[in-house]
Structures are given as C-alpha cells and as structure tokens.
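Student: one predicted model, sequence on top.
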Amino acid sequence: MRLPDFEAWAMFSAVAEHRSFTDAARAMSVSKATVSKAITRLEQHLDTSLFSRTSRRLTLTESGRRLADHASRIMVEGLAAEEAAREEITELAGIVRLGAPMSFGLTRVAPLLAEFMALHPAIIIDLNLSDERIDLVESGLDATLRIAAMPDSSLRARRLCDVRGHYVASPGYVERKGLPTHPSDLSDHDCLLYTNIPNPETWRFSRAGGETVAVQPRTRMMTNSGEAMLPALRAGIGITYLPDFIINEDLANGSLISILEEWQGAPIGLHLVTPPSRLRPARVEACLDFLALRLAQ
C-alpha cells in the first residue's frame, strides 16, 4: 500500500488557506518552488487539478474545494501529534519504567521512589526487581540500576558509587570451624556462592600492596539471591561475600562478623544504565537525576 504524501497534503492546505503559493511558502518557511513541486506532485497522483491559475488569481477547482477540508484536518492532526509529543517529552507526568536488583531495590531504591512520587504526583513508577541481567531495550525499561563490573556495550552506564563488600560468617561458625586468616584457608571451609555473576565458583581477593589471590571455595550452598543466604549464614552454615546494604544490620547486631578484613573481593560499583540515546522525557530525566544524587551519597 502506498502511503499518502503527507507533505504535499500539508502544503496544499496552506496554499488553500492563503490562496497564494508565495504566502504559503513564507508561512511554512520553505521555498515557493518546494510548494509548487508538492502541489504538482499531489495533482499528478490524484489525477486532478486542485487550483485554477491565472496571472492575477489563484482559485480552488471544484475538486480542490472538496479536498481542502480533508487537507486541513490532516494538517491539524499532524500539528496536534507533534504538540502531544512535545508535552510527553517535557511534562513531569506519565510512566517511568525502572529496573533494580531485588535486595537493593527493596532496601534502597523503593524508599527513594516513595519520596520522588510524593514530589511528583503525576508520575507513575513501574519498578521491576530482579537479580537477573535484564535486556534493557527488549524489556522497555527507561533505565536500570546494576551492581556489577560493567562490560563494554552500546548501553550508557553511569557509575554512581563503589559498593563495599565483606566476607562474613556467624560467631557460631567461627567458634566451630575456626577463623580463616588467608583466602587459601577457604578450601577447608564451607562457603555460600552467589551465582548471578560470571565465574561464581572462583573468588578473587586483593589487598594493600597489590597482592592478589584466586581460590575455589568449598561450596555448601549456591543461590542467585544474596538475601537468600542470610538464614544459612545466621545459622552458622558457612562463609560468603556480600555487599554492605544486605548485611549492615547483621554486622551491627553481631549476628554476623566480618572476616579476612585485610582482603577485598573484586571491585564492584553501582551503575545507572540507560539506552544509547541521550533523548529522554523530562519525567525520566527528573527521576534518574533524583536517584543518582541520592544513591551517590
């Protein structure tokens, strides 16, 4: 099916309104030749004359009069669509679709979004919580938060802050199994593995001075949720490495203790990830700026 020549219909509407090729061209900020070619193109496609031309006057033919209202409606609808698009881009209203890791989303992101929605009553938040790596474009998300080392990709990733992690165990586990003093000791200890990362079976350690060690811990539990490890940790089942936003409360109340404190795991950061385009509606931009500012603190 051949699409209508919308440009020609819009120019026909302008000429019909102004009764002048020159005035129509001036109103549309195009050349008179452009308008003339568009009208000729439309007349040839319709196989009918739209205007009667003389050296002094330009008048609509009978066909032109019948079609002028249709052309005017096409023009009005096109302008209305562009206006709606501009409002969609600039108005702080509508849906913002976000993704975040499950535990971090519950503990840190959700409270901030409550604050943001209170500031902007016309904005609707669609929050997708998952520890899986979501395809941002395919899922239709405006942005997602990721806690990871970011690989190269076409997506735009803004690092907001470092995420500190700790190797932890319960006091009961340490009393029963002993305190590891070097990463190589973990081959004799039960460990809980977070699987939603590349190579979860290998733990990499570093410490001041540049020393690095890679070990394969003895596995007692595997899960794709850091929060799911907490009951086993508290029960003294094993050792694991978790970010502080999951274990801060347990460290504070003593149900877990930090071990191997001279050593750090692979560095990770909190990233705000968006599609490649820099163009975003104002509501999305406002939400991302709010989250970036608060989370970076």
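Tutor: That came through, no problem. Residues are numbered from 1 along each chain as shown.

Student: when you work out contacts or count neighbours from here on, use the C-alpha atoms and nothing else.
Tutor: Noted.

Student: what count of nearby residues applies to residue 99?
Tutor: Residue 99 has 25 neighbouring residues, counting by other Cα atoms under 10 Å.

Student: mind giving me the packing neighbours of the host helix or strand of residue 113?
Tutor: Using DSSP states H and E, the element containing residue 113 is helix 110-119. Secondary-structure packing of helix 110-119 (3 or more Cα pairs under 8 Å, 6 or more residues apart in numbering; DSSP states H and E): strand 123-129, helix 282-296.

Student: contacts made by the last one with the rest, please.
Tutor: Contact partners of helix 282-296, identified using Cα atoms under 8 Å, 6 or more residues apart in numbering, comprise 89-96, 109, 112-113, 116, 123, 142-143, 160-161, 272.

Student: mind checking how far that helix is from the chain centre?
Tutor: Offset of helix 282-296 from its chain centre (Cα atoms, centre = their mean, to the nearest Å): 11 Å.

Student: which among the contacts of helix 282-296 end up buried?
Tutor: Burial by neighbour count, judged by 16 or more other Cα atoms under 10 Å, picks out 89, 92-94, 96, 109, 112-113, 116, 123, 142-143, 160-161, 272 from the contacts of helix 282-296.

Student: for the helix or strand that residue 40 is a member of, buried residues please.
Tutor: For residue 40, the host element (DSSP H and E) is helix 32-46. Counting neighbours by 16+ other Cα under 10 Å, one finds that the buried residues in helix 32-46 are 32, 35-36, 38-40, 42-43.

Student: as a markdown table, the residues you listed with distance to residue 257 would be great.
Tutor: Listed next are the buried residues of helix 32-46 as a markdown table, based on distance: Cα to Cα, whole Å:
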| residue | distance to residue 257 |
| --- | --- |
| 32 | 80 |
| 35 | 78 |
| 36 | 81 |
| 38 | 77 |
| 39 | 80 |
| 40 | 82 |
| 42 | 79 |
| 43 | 83 |
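
Student: start to end distance for stretch 202-211?
Tutor: Criterion Cα to Cα, to the nearest Å; first-to-last residue distance in stretch 202-211 is 17 Å.

Student: against that first model, consider the following:
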Amino acid sequence: MQIDLNRLTVFAAVVEAGGFTAAAERLGLAKSQVSQQVARLEAELGVALFTRSTRRVAVTEAGETLYADSMPLLGGLQDALARVSGGRLEGRLRITAGQAYSDALLGGLLAQFAALHPGLELELIASDSSLDLLAEGIDLAIRGGMLRDSSLKAVRLDSFAQLAVAAPALLERIGTPAEPAALDGQPWVALTVLASPLSWTFSHRDGRRVAIRGRAAMRVNSASVARECARAAIGCAVLPDFMARDDLAGGRLVRLLPEWELPLAGTHAVWPAARYLPTKVRVLIEFLRQRLAPAPE
C-alpha cells in the first residue's frame, strides 16, 4: 500500500484543528480540498477516520490510532528534511499570548525570529482569554502564572517578579501602607484569570511572611485593563514587573511595600498534550528560552 504523505499531513491538521474548516484555514487550502484528501486517504485505508455531522466532526477509533502511530514518524521525517535543507523552517506558525506580554516582550522577539526564518508565516493572536488551542488551530501559547489545565504540556521560559502597586491618588485616600496588614480590606483590582486574585502573601527579607486579602473594587480578566484601573486609582493591583516598569518610572504608579516581595511567577510555553511537537515549534521555544534567560551577572 502506498499512501501519499501529504494526505497524512492534511489528516493530522483536521485532527488537531478539530474540523475541516479550521484545518483548511490553517493549511491555506480550500475546505473542499481538505475533504477530498481525507476521503481519498480513507478510501486507500478502507476505514473511516472521522464521523461527520452537521454540527461536529469527531475522530474515530481508527483515526485516533492512525494519528498516534503516524505523527511521531511524520514529525521525524519533517525533522530530517529540515536538517538536510540546512534547517530551513517553512509553513504557518500560530502563537497566542496575553495582550500586555505581546506588547512588552513577545512581539519584538517574534519579529527577530521571523527575520531568522523567512520561510515561516508567523501569526500572533494577542488575547487575554485562554483560547482553546486545538479548536483555534494554535501551535503554541505563552501563558503566565500557574497552569491549571492538565490536558496541556508546558515548559518554563522565564520568571518575573510580581509587584503590588497603586496610584498616588489612591494612596492619598487610603494612606501609604507601612506593613502588609494595612492592605487588608483595601480596594483591589482583581485579575480573575488568577486562582486567588485577592489573596497575597508578602515575604520580608528577614524571613517574615504575612498573608492579606483585599476587597474587590473591580474585577477584570485582562492584565492590561487591571493596569489601567490601577492608574485610575480604582484600587491596588499586582502586576508583572515588565508591565509596571514604565508607570513606576513615570510616577503614574507607586510600588507598595518595596521591602516586601510577592512570589515569583513564571512564563510558560504551552501546547496540547495530544499533539506532536513540530520542529518549527521546538525551534521557537528554544529561541524564546535563550532570549528570555537572565543575563549572567
């Protein structure tokens, strides 16, 4: 039996994207072409790889087996071709990250990566929502904080400090706290993508630890909006250091309790556990790890 490997690639795209329309967009093909390639593959194998209805497309048991067994082999072939061609990366690569992180760091890094690999078509989706990677056909997500979705694989890219901040106008109303306990019950901007957006534990360099709980003056699901609310003196907020840096330097925000620290947070590269990790994704992850690694002292 001779199988066209291009059909396997199309089949994998449908599995990963969760449907023919999304796979067609990802591959840059017409939906009819994708359907034809999958139908021919099914005819050659003599099995149904998908069940189709007007509402959804589901992978059959045979389809799951084919995907699991063939993707490492197909990926290895793609790796071999990339090595023979001098490491040239081609195709489309879709990445998602939060708006603030994209603006502050990731956008510039992806521009450098694109210059190194002109054969790639990069697409950055800046969104503070946790998008469904499979449904949206996204190859890689960059997410901060604790990861709660066990269906995803992740690797840590870097760490960043979390800073408690407030606008000068707010401090005029509530006073500048000298101890963490003074923040208990004060108005806070709660970032709802966090597990406990109002509960924070401060650590002092002398070993003391103090837990506080704020009062939600406003709840938002975007770190960028939380920063805007903090600037407007709606409440105190906890922001990543890379987001707060310019506002602290410009006096729009003030760091609270500078002798106390909040736990470090991490930035992770995330992808679906069921998906074979293509060479282009692995190369991007390694590029980001190198660029985001702290400079030697």
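Tutor: Received the coordinates, thanks. It should be emphasised that the depicted structure is a prediction, and the values quoted were computed from it without experimental measurement.

Student: follow-up on the earlier one: in the second structure, what residues pair with whichever helix or strand comes after the helix holding residue 40 of the first structure?
Tutor: For helix 32-46 of the first structure, the following helix or strand on the C-terminal side (DSSP H and E) is strand 51-53. Counting by TM-score structural alignment, strand 51-53 of the first structure lines up with no residues of the second structure.

Student: residue 243 of the second structure -> the first structure?
Tutor: Aligned by TM-score structural alignment, residue 243 of the second structure pairs with residue 246 of the first structure.

Student: and that match, what element?
Tutor: helix 244-253.

Student: elements contacting that helix?
Tutor: helix 102-104.

Student: by how much does the helix it packs on deviate from the second structure on average?
Tutor: Following the fit onto the second structure, the mean deviation recorded for helix 102-104 of the first structure is 0.9 Å by mean Cα distance after the TM-score superposition for the first structure.

Student: so which residues of the stretch 51-200 of the second structure form helices?
Tutor: 61-84, 99-101, 107-116, 133-136, 168-174 (DSSP state H, counting those that start in this stretch).

Student: spatially nearest residue to residue 269 of the second structure, not counting backbone neighbours?
Tutor: residue 142 (4.7 Å; Cα to Cα, 6 or more residues apart in numbering).

Student: so residue 190 of the second structure touches residue 216, yeah?
Tutor: Yes: using Cα atoms under 8 Å, residue 190 of the second structure is in contact with residue 216, at 5.9 Å.

Student: what lines up with residue 203 of the second structure in the first structure?
Tutor: In the first structure, residue 203 of the second structure lands on residue 206 (TM-score structural alignment).

Student: and the residue nearest to that match when sequence neighbours are not counted, what is it in contact with?
Tutor: In space, and not counting its chain neighbours, residue 206 of the first structure is closest to residue 212: 4.3 Å by Cα to Cα, 6+ apart. Counting by Cα under 8 Å, 6+ apart, residue 212 of the first structure makes contact with 204-206.

Student: can you pick the most crowded of the residues you listed?
Tutor: So for the contacts of residue 212 of the first structure (other Cα under 10 Å), the most neighbours sit at residue 205, 19 neighbours.

Student: quick one: that residue is in a strand?
Tutor: Yes: assessed with DSSP: H, G, I helix; E, B strand; the rest coil, residue 205 of the first structure lies in a strand.

Student: before we move on, back to that, residue in the first structure paired with the residue nearest to residue 269 of the second structure?
Tutor: Aligned partner of residue 142 of the second structure by TM-score structural alignment: residue 145.

Student: so what does residue 117 of the first structure match up with in the second structure?
Tutor: Using TM-score structural alignment, residue 117 of the first structure sits opposite residue 114 in the second structure.

Student: any residues touching stretch 124-135 of the second structure, and which ones?
Tutor: By Cα under 8 Å, 6+ apart, stretch 124-135 of the second structure touches 16-18, 22, 94-99, 102, 107, 139-141, 221-223, 271-272.

Student: how about residue 90 of the first structure: what's its closest non-neighbour residue?
Tutor: residue 282 (4.8 Å).

Student: picking up where we left off before, for the helix holding residue 246 of the first structure, buried residues please.
Tutor: Quick answer for helix 244-253 of the first structure (16+ other Cα under 10 Å): 246-247, 250-251.

Student: how big is the offset of that helix relative to the second structure?
Tutor: Helix 244-253 of the first structure sits 1.0 Å off on average (mean Cα distance after the TM-score superposition for the first structure).

Student: give the aligned range of the helix or strand that comes right after that helix in the second structure.
Tutor: Next along the chain after helix 244-253 of the first structure, taking DSSP H and E as the criterion, comes strand 257-259. Taken onto the second structure by TM-score structural alignment, strand 257-259 of the first structure occupies residues 254-256 there.

Student: ok, stretch 218-237 of the first structure next?
Tutor: Using TM-score structural alignment, stretch 218-237 of the first structure corresponds to residues 215-234 of the second structure.

Student: what's next to that stretch, contact-wise?
Tutor: Here stretch 215-234 of the second structure has contacts from 99-100, 128-129, 165-170, 184-193, 198, 235-237, 239, 243-244, 252-253, using Cα under 8 Å, 6+ apart.

Student: any idea how far that stretch is from the middle of the chain?
Tutor: Distance, centroid of stretch 215-234 of the second structure to centroid of chain: 21 Å (Cα atoms, centre = their mean).
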